[in-house]
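Chemist: structure for the following, please:
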Amino acid sequence: MLYRFIDLFAGIGGIRLAFEPYGQCVFSSEWDSKAKETYEINFGEKPHGDITQIDAIEIPDHDILLAGFPCQPFSLAGVSKKNSLGRQHGFLDETQGTLFFDIARIIKEKQPQAFLLENVKNLRSHDKGKTYKVIKDVLEKELNYTIYDSVINAKGLVPQNRERIYIVGFKKPIKFQFPVLPKDGPALKDILEENVPEKYTLSDKLWNYLQAYKEKHSAKGNGFGFGLADLNSYSRTLSARYHKDGSEILIPQGGKNPRRLTPRECARLQGFPERFKIEVSDTAAYKQFGNSVSVPVVQLIAQNMIQAIEQGKLFEDKPDASVVLVEK
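Modeler: So this is what the prediction gives:
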């Protein structure tokens, strides 16, 4: 069976890549203009713009909703106002004005079979746990989906320490298990290019600044500063700020200043296929890959989701929403 899916907060399409073997993307949305360029170059379609301005009724029917949404605090002001007016409200009202609200209203309108949401690991502890509690209440109690969540570290599949929370939901109370990743993955040296242009080597000025900055904070007992990567292990987490100075992942070069990763190496660090086209500036590419997902992780989750849907094993009662990932 082929599944229709939508790609919200699509970025450059990392989650979409993982689900394409199972069906067709019928709608995508992304507000960043440079990310939309990369998306269109690779998928042949330009994503719709700001999802907050799109009516859920206008979005095509779909089986699976995909979204890597930003983490935001929820204000209870609107709820307090409704209480003072004696009006009824639901959990969904607590999320108005946030981007999660737009995911929830689309799920409510379209009732997909399943969804996959991806976010930073700290979503669970954000705002002292209030943010995630509201999210779970909306998904489970108001929208009536069976929810599973897990924080997964991508380092078993790519040479990068990258922990993200994945939230999987099903309209039916379906049994589901997250994939168990290997504890040890590939080495950073495996994804490096052989002939790297000199422009990626740090200037003396920047390298001296980074060393002085780290020394100053080390003296205060802080861990701030650059990260010289171990080529036989995995890197720190690639972030959207990598374009600024590359300090979190620097590649050592014998006898000379270290260098930044190239955009292609960043793509490989996130598990993007070699066929993936990079035609934007280095600055834009660094931001895009830093904001993206580790594709191989999502591929395994997608595989397990499709298997769960097709096997259709149901619980008589809904399971505990929290699933803990145990590494081998």
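Chemist: C-alpha from now on. contacts and neighbour counts both.
Modeler: Noted.
Chemist: which stretches in the stretch 151-300 of the chain count as helices?
Modeler: 204-219, 242-245, 263-269, 282-291, 295-311 (DSSP state H, counting those that start in this stretch).
Chemist: for the ones you listed, which one sits closest to Asp190?
Modeler: helix 263-269 (9.4 Å; C-alpha to C-alpha).
Chemist: what's the nearest residue to Gly274 if we skip its chain neighbours?
Modeler: If you look again at residue 274, you'll see it is Glu, not Gly. Arg268 (7.6 Å; C-alpha to C-alpha, 6 or more residues apart in numbering).
Chemist: ok, the one you found to Ser292 distance?
Modeler: 12 Å (C-alpha to C-alpha, to the nearest Å).
Chemist: structure for this one too, so we can compare:
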Amino acid sequence: MFTFIDLFAGIGGIRIACEKNGGKCVFSSEWDQHAQKTYKENFGETPHGDITKIDEKEIPSHDFLNAGFPCQPFSTIGKREGFEHKTQGTLFFDVVRILKHHKTKMILLENVPGLITHDGGNTFTVIKDVLENDLGYKIFPKVINASDHGVPQERKRIYIVGFLKDKYGDNIEFNWPSADKKHKYINQFLEKHQSGYNISKHLQKSYLFKQDDGRPQIIDKNSEVKVKTLVSTYHKIQRLTGTFVRDGETGIRLLSENECKAIMGFPKDFKIPVSRTQMYRQFGNSVAVPVVEKIIHQILKTAAQYKKSH
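Modeler: Modelled structure (predicted):
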């Protein structure tokens, strides 16, 4: 068993992945009250609120830090300055001060792929520099598409895996999980819904199909495809980014709760105690659970291997 902390926890997608690998959560933090409600419903505890107001000394010691942190621009102060100067005022700073105090052995950070080019590439440079040079981690970044790892959705995210060199040595190497040979497609998960998720005929005509340009993505039981990335604004019914189902009273509907769970790799018994708008927002902001589960499995395997040899 290993202990972990769940920062910027959302509704607990990373927690599910950690627990499936035998982990025990000793601390969680999430400032959004709607996400806190969903988290409590499923894990029996309300995450602590705003991480910027939590003293790192109050956080229990842990083996593993997980954070799907939001990215903001960092200052471009020279390398000789400490991380306080480089990352102050950003949420990454809070991750860093926790790592510095606890000397956490293993880390997994998750973000959108744009993190690499964000602020002209400066943001990623600072993150890498701080983790490696200021904090002493060996890090392994990679952009992974969830569609290669057990979900019927195109969803690229950058994952940054890190190992504390004082614990595992400078020569530690990490192998990313290999892609699944058998892919999953959305038609395996579609349900029948006559009511509840319908998009009005008027909205279809005036907006969704106002142009004959092959958009938006419409799916049905014959669609052996991966859906587009589920975004947090899905409830706004955007024709360019949305995926909709040929079904229901009006002929076209939104994705159902269970379909969203399948798209994100959440268990079917995961509880959603919030409004539909919040549900879409929460799933859109979450992680694809099977990807993270596989990455964490590899991290633990690598840690066990190098701990023995170091």
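Chemist: mind putting the helices of the stretch 151-300 of structure 1 in CSV, mean neighbour count and distance to Asp149 of structure 1 included?
Modeler: Shown next, in CSV, are the helices of the stretch 151-300 of structure 1 (neighbours: other C-alpha atoms under 10 Å; distance: least, C-alpha to C-alpha, whole Å):
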stretch, mean neighbour count, distance to Asp149 of structure 1
helix 204-219, 13, 36
helix 242-245, 16, 28
helix 263-269, 22, 24
helix 282-291, 21, 20
helix 295-311, 19, 11
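Chemist: relative to Phe276 of structure 1, which of those helices is closest?
Modeler: Among these, the nearest to Phe276 of structure 1 by C-alpha to C-alpha is helix 263-269 (8.2 Å).
Chemist: what is the burial count for Gly248 of structure 2?
Modeler: 17 (other C-alpha atoms under 10 Å).
Chemist: list the contacts for it?
Modeler: 192-195, 197-198 (C-alpha atoms under 8 Å, 6 or more residues apart in numbering).
Chemist: please indicate which of those residues are buried?
Modeler: Neighbour-count burial (16 or more other C-alpha atoms under 10 Å) applied to the contacts of Gly248 of structure 2 gives 193, 197-198.
Chemist: contacting residues for the counterpart of the residue nearest to Glu274 of structure 1 in structure 2?
Modeler: Following TM-score structural alignment, the counterpart assigned to Arg268 of structure 1 within structure 2 is Ala262. By C-alpha under 8 Å, 6+ apart, the contact set of Ala262 of structure 2 is 151-152, 189, 268.
Chemist: can you count the residues close to the alignment partner in structure 1 of Arg253 of structure 2?
Modeler: In structure 1, the residue matched to Arg253 of structure 2 (TM-score structural alignment) is Arg259. Arg259 of structure 1 has 24 neighbours, counted by other C-alpha under 10 Å.
Chemist: how about Arg259 of structure 1: what's its closest non-neighbour residue?
Modeler: Nearest non-adjacent residue to Arg259 of structure 1 (C-alpha to C-alpha, 6+ apart): Thr201, at 3.9 Å.
Chemist: what do we get in structure 2 for that neighbour?
Modeler: Checking TM-score structural alignment: Thr201 of structure 1 goes with Asn198.
Chemist: pretty sure that match sits against Ser256.
Modeler: No - Asn198 of structure 2 is beyond contact range of Ser256, at 10.1 Å (criterion: C-alpha atoms under 8 Å).
Chemist: doesn't Cys71 make contact with Val126 of structure 2?
Modeler: No - using C-alpha under 8 Å, Val126 of structure 2 is not in contact with Cys71; the gap is 11.7 Å.
Chemist: and the two? Which one has more around it.
Modeler: For Val126 of structure 2 and Cys71, the more surrounded residue by other C-alpha under 10 Å is Val126, and the numbers stand at 20 against 17.
Chemist: what about that one, which helix or strand?
Modeler: helix 122-129 (DSSP states H and E).
Chemist: now find how far off-centre stretch 292-310 of structure 2 is within its chain.
Modeler: Mean-position distance between stretch 292-310 of structure 2 and its chain equals 20 Å (C-alpha atoms, centre = their mean, to the nearest Å).
Chemist: hmm, I was thinking of stretch 196-215 of structure 1
Modeler: 29 Å.
Chemist: contacting residues around it?
Modeler: Contacts for stretch 196-215 of structure 1 (C-alpha under 8 Å, 6+ apart): 223-226, 245, 247, 257-262.
Chemist: of the residues you listed, which is the most crowded?
Modeler: Arg259 (24 neighbours).
Chemist: so that residue sits against Leu250, correct?
Modeler: Yes - at 5.6 Å, Arg259 of structure 1 and Leu250 qualify as touching, with contact defined as C-alpha under 8 Å.
Chemist: map Ala308 of structure 1 onto structure 2.
Modeler: In structure 2, Ala308 of structure 1 lands on Thr302 (TM-score structural alignment).
Chemist: run a quick neighbour tally on the nearest residue to that match once chain neighbours are set aside.
Modeler: Nearest residue to Thr302 of structure 2, sequence neighbours excluded (C-alpha to C-alpha, 6+ apart): Phe174, at 6.5 Å. Residues lying near Phe174 of structure 2 (other C-alpha under 10 Å) number 17.
Chemist: trace Phe174 of structure 2 over to structure 1, please.
Modeler: Phe174 of structure 2 maps onto Phe176 in structure 1, by TM-score structural alignment.
Chemist: could you check how far its match is from Leu188 of structure 1?
Modeler: Distance from Phe176 of structure 1 to Leu188 of structure 1, by C-alpha to C-alpha: 32 Å.
Chemist: what of Cys25 of structure 1?
Modeler: From Cys25 of structure 1 over to Leu188 of structure 1 (counting by C-alpha to C-alpha), the distance is 32 Å.
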